[in-house]
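Peer 1: dropping the sequence and predicted coords here.
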Amino acid sequence: MRSQLKISVGQHSDKGRKQTNQDFHGICVPQEPQLGSKGIAVAIADGISSSLVSHIASQSAVAAILQDYYCTSDAWSVKTSIERVVVATNSWLHAQTRQSQYHLDQDRGYVCTLSAMVIKSTTAHLFHVGDARIYQLHGKRLEQLTNDHRVWVSREQSYLGRALGINPQLEIDYRALQVEPGDLFLLATDGVYEYASADGIAAAIASHANDLDRAARSIVEEACRQGSPDNLTVQLVRIDALPDPQASEMVRQRGALRLPPLLEPRMMFDGYRIIREVHASSRSHVYLAVDGDTGEHVVLKTPSIDLRDDQAYLERFLMEEWIARRINSAHVLKPGRQTRKRNFLYVATEFIEGQTLSQWMIDHPQPDLDTVRRIVEQIARGLRAFHRLEMVHQDLRPDNIMIDSSGTVKIIDFGATSVAGIVESAPPAERCHLLGTAQYAAPEYFLGEPGTPRSDLFSLGVIAYQMLAGRLPYGAQVAKARTAAAQRRLQYDGALGMNRKIPAWVDEAIRKAVHPDPRKRYDALSEFVFDLHHPNRAFLNRARLPLIERHPVAFWKGVSFVLTTLLLASLLRSAFR
């Protein structure tokens, strides 16, 4: 039977010597498939004693972790999901204070601390704001995994330097660590950890190893006996079993589906009537078909016959439809409607009546600049739909871009796409692997680095350059540059000088988009698109620079040529004297 993430939990909270309990805590252990895709969430919040409404802030913060987190996209990483949820909660709490009678005294408003942990696959993701703490128990020793955000003015006086609801902006501490079965974590508010000793905590856990709720209650009682004047809350989380990192949602789907045969025209297949083969390659077989239920034309993509024993390939194949069903953009291929049970492993998508960008470039060898801008802008819109979901396409090339009969551009083929929410659950060896096409791949891939949105920007810049110049900006040199030093030596071959009217500032915009160093590219796709339409002042100033600064290699080649010519002329004069 497939292994699954399992934990044991113990929790206890008490108001202690105070009239009310402003702490709040909770744990959410979802069922599959969310257990695999989102993991287990644990959260603890501590209200501040100066506020009468701080308990509302604590409850809201914990509820956001235990509820709103599970409403975020499966494609997002844990870090992105939790941070967006917590930032939104912080904004709401701060707004509540600003609109309340406490708007002039934030210490009496909707303020609390928060420490949270999400256990997904074999990783614990820790998030922390304030002075609640997360520990890991090693025998009788407690290792503090978070840093307190409490500022001490003197031995007797201190204040929270960071907490939810204090400011409109929020900085969240984040840490990720690998976990193993048997690991035990403790989350506690200051009313507990300032009074319960490490030895006492370890002894309580050892005495009640099979009843962590009783262990948590014992720890709280001990802190109270030691004179704690505050609310007291403890959570204990023990890792009992970890999932097989290979046992992903894609593996489960693959095991339930049969591999399809080679399809032929007029053949009936899983409710579809095959019309003809559209494309065949070493990676897949693509067919035009008619849906027997709806009568719609669809495209069916089946796995390559040659790669059917490659389990990683089959998982990536299934990922294509998973990705398509999560992206909603007019410039990204849409999945087909699933109206009946599927029996075979294939992907059904909309049929696009049109041609690939590769064929379009053959038919339009010298497109005008405005047409190129329109195509680039539509591709960028499609890419932004990926990037908003923390996906990187990784194989953007003319063959993976379609232009339909109305001129709408769509990105197709998601077989190489990296999804942050899935990559973080994959074994490290599978995370940095070049799956795209070398001619359009960003240089960082050849250094073994993971792709980022700037990697897709590089590919888009190469495509823009190719449409304008009919060649690649670095030729075939990028794939040969396998070291950082070699990549620094790459020379951009400007698109100017061709027999067409390309403004120098457009060429400079493309140069920046395809810079070998990703840190020197645009921060956003929208900036690149804007600079293709509007002269960037920095590029205009660059055009006025002396040749030695703009193109030092060309300058020194010219100097060498002039000096060689003068030397030859001098030698000739000497010979005829």
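Peer 2: Great, that's in hand. This structure is a prediction, so every number in the text was calculated from the model and none was measured.

Peer 1: hey, let's count contacts and neighbours off CA atoms from now on
Peer 2: Fine.

Peer 1: hey, where'd the helices end up in the stretch 1-150 of the chain?
Peer 2: With DSSP state H, counting those that start in this stretch, the ranges of helices along the stretch 1-150 of the chain come out as 34-37, 54-66, 78-98.

Peer 1: please name whichever of those is nearest to E249.
Peer 2: Nearest to E249, of all the helices of the stretch 1-150 of the chain, is helix 34-37, at 7.6 Å by CA to CA.

Peer 1: next up, a second structure to put side by side with the first:
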Amino acid sequence: MASRLQVSIGQHGERGRKPVNQDFHGSCVPRDRQLAVKGVALAVADGISSSDVSQVASETAVASLLEDYYCTSDAWSVKTSVERVLAATNAWLYAQTRQSQGRYDKDRGYVCTLSALVVKSNTAHLFHVGDTRIYRVHRDVLEQLTTDHRVSLAPGQSYLARALGVDAHLEIDYRSEPVEPGDLFMLASDGVYEHVGAADVQRALADGADLDAAARLLVARALENGSLDNLTVQLVRIDSLQDHAADELVQKMAALPFPPQFAPRAEFDGYRILRTLHGSSRSHLYLALDLDSGQSVAIKAPSIDLQGDPVYVERFLMEEWIARRIDSPHVVKPAPAGRPRSSIYLVTEYIEGATLAQKMRDRGRPGLDAVRRIVDQVAKGLRAFHRLEMLHQDIRPENIMIDAAGTVKLIDFGAASVAGVREMAPGAPAATLAGAALYAAPEYFLGEPGTVQSDVFSLGVLTYQLLTGHLPYDVRIPQAKSRAAQRKLAYTPARDHDAGIPAWVDEALRKAVRIDPHARYRDAAEFVFDLHHPNRAFLQRTRAPLIERSPVTFWKSVAFALLLMLLLDLALRR
């Protein structure tokens, strides 16, 4: 496999026998870093003939996709990136439709169909709305990969069921296909595919014709076969695939040696080591002075004993890549980039404070209000990850720092998962448990990939521990490695450890740490809200028994019931 993605593209479009070309097409093959993290993109759009402005819609749809896709976060998956770009484009087109003649007749608005193909790593991502098509070209057949969104009313009569610019809501077909060198795809408008077949495509590709020439031949063949519509065809051949690499920063750092164990007063790369902050078998953390700025920084160095572990090395290298893409006051910040390095290490801001684990050891369990303040900030840090389609996957007291002002920051991204990076190694194992087992969601122990709900589970466990000093399932989660075993796990109510915890707070904790991820909160913010505000559903289920709400009333009721029973017994004896 080559070190970079290489493709050959041929494309051609013309108005044919129509006065205006309402089709539009385009492609983008970026350079260097963006080629690795974003891949190659192609798109074809087809306007509807009943509209005088649909060519504007076609051009806007293709141009916006090819430009804006490459401006989305590197951490996002291709699916998220393209769908968000298309949703924004659809919103603009729909707004224009509402302000035009299409307000009363959508067939005259800013409407078009679109098919797009993004090739990243060794996967082709297909997006489709309407009746343009994407094919995989085999030797003797065209394999149609998209489904037309056209409804037939009668022979010769049909209408588009879906298109850009028709409605405020856009439903997009998506599928992904593994690719290999030599694979060939064709994108075409109906003016072409309704008038050419597999034999025509093979003849156009024969004799080593370049793909631009083949595209022109296919358009000419469709015209010869009687096409009366606009004609557009794109051909893309996969010449070679790239090796898995997230970013040039990671590639450059991977070529560096592991550093030695630094001693106090040692100087390197413009830093002076002041003292060791923490050491383990996996990494060493130092307090250092930046000799240029005079600022204190934290330097994390990998353990030289693990330099032969490729998974560990990749996770360590990814920590800085992740840190540079998150901007949140509740996530530790990396040092400014640009300084040359002589070895592999990570430099971040120095947080003057203590970990949550240290705080818990020194001060014991905090009260409910203090727990809320901590959890609120942890959730904000988590949501900064989730907005970029990242999962922290290692939420625990040791990975939470609290500074002197009470600001909470997430640290240590060695277990983090990034959707956009996972796409670059689709053949890798589905899931590996990289964080602390006692805080990890049950699905990890079944070999399933993590989700936002997995981080919510860890946040729920952390909150439960802060309030009670215990874990909601004790230490049984890591031992339950089958669905049958997990179904037997029972949540221990937080009120069993501390009766002062409100019943509705206990129910919020219960929901956050459900064994089934689909039964948990879908977002950390929902959990935080229920920690502050009594959920009506919880109040209905958790109304305390009378003996707890009013012991005097309870015992008076018992005494009265006993008196009635005694009087009834005496009456029966007479």
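Peer 2: Received the coordinates, thanks. Keep in mind that what you see is a predicted model, and the values were worked out from it rather than measured.

Peer 1: got a TM-score for the two of them?
Peer 2: Taking TM-score structural alignment, normalised by the length of the second structure as the basis, the two superposed chains have a TM-score of 0.93; 546 aligned residues with a CA RMSD of 1.6 Å.

Peer 1: now tabulate the helices of the stretch 1-150 of the first structure in JSON lines and tack on mean neighbour count and distance to A247 of the first structure.
Peer 2: JSON lines is the format used below for the helices of the stretch 1-150 of the first structure (neighbours: other CA atoms under 10 Å; distance: least, CA to CA, whole Å):
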{"stretch": "helix 34-37", "mean neighbour count": "20", "distance to A247 of the first structure": "9"}
{"stretch": "helix 54-66", "mean neighbour count": "24", "distance to A247 of the first structure": "25"}
{"stretch": "helix 78-98", "mean neighbour count": "20", "distance to A247 of the first structure": "19"}
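
Peer 1: could you dump those helices to TSV with distance to E527 of the first structure?
Peer 2: Below are those laid out as TSV (distance: least, CA to CA, whole Å):
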stretch	distance to E527 of the first structure
helix 34-37	33
helix 54-66	34
helix 78-98	23
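
Peer 1: which of those helices sits closest to H25 of the first structure?
Peer 2: That would be helix 54-66 among the helices of the stretch 1-150 of the first structure, by CA to CA, at 6.2 Å.

Peer 1: average gap between the closest one and the second structure?
Peer 2: Taken over the aligned residues, the distance from helix 54-66 of the first structure to the second structure averages 0.8 Å (mean CA distance after the TM-score superposition for the first structure).

Peer 1: quick check: angle from that helix to helix 78-98?
Peer 2: Here helix 54-66 of the first structure points in a direction 160 degrees away from that of helix 78-98 (axes from the mean of the first three to the mean of the last three CA atoms, to 10 degrees).

Peer 1: so what touches helix 54-66 of the first structure?
Peer 2: Helix 54-66 of the first structure is contacted by residues 21-28, 41-48, 82, 85-86, 89, 93, 108-114, 116, 164-165 when judged by CA atoms under 8 Å, 6 or more residues apart in numbering.

Peer 1: ranges for the strands of the stretch 351-500 of the first structure?
Peer 2: For the stretch 351-500 of the first structure, strands defined by DSSP state E, counting those that start in this stretch occupy the ranges 354-356, 391-392, 401-404, 409-411, 418-419.

Peer 1: can I get those in a markdown table including distance to L525 of the first structure and mean neighbour count?
Peer 2: Listed next are the strands of the stretch 351-500 of the first structure as a markdown table, based on distance: least, CA to CA, whole Å; neighbours: other CA atoms under 10 Å:
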| stretch | distance to L525 of the first structure | mean neighbour count |
| --- | --- | --- |
| strand 354-356 | 22 | 17 |
| strand 391-392 | 13 | 26 |
| strand 401-404 | 17 | 21 |
| strand 409-411 | 15 | 26 |
| strand 418-419 | 18 | 23 |
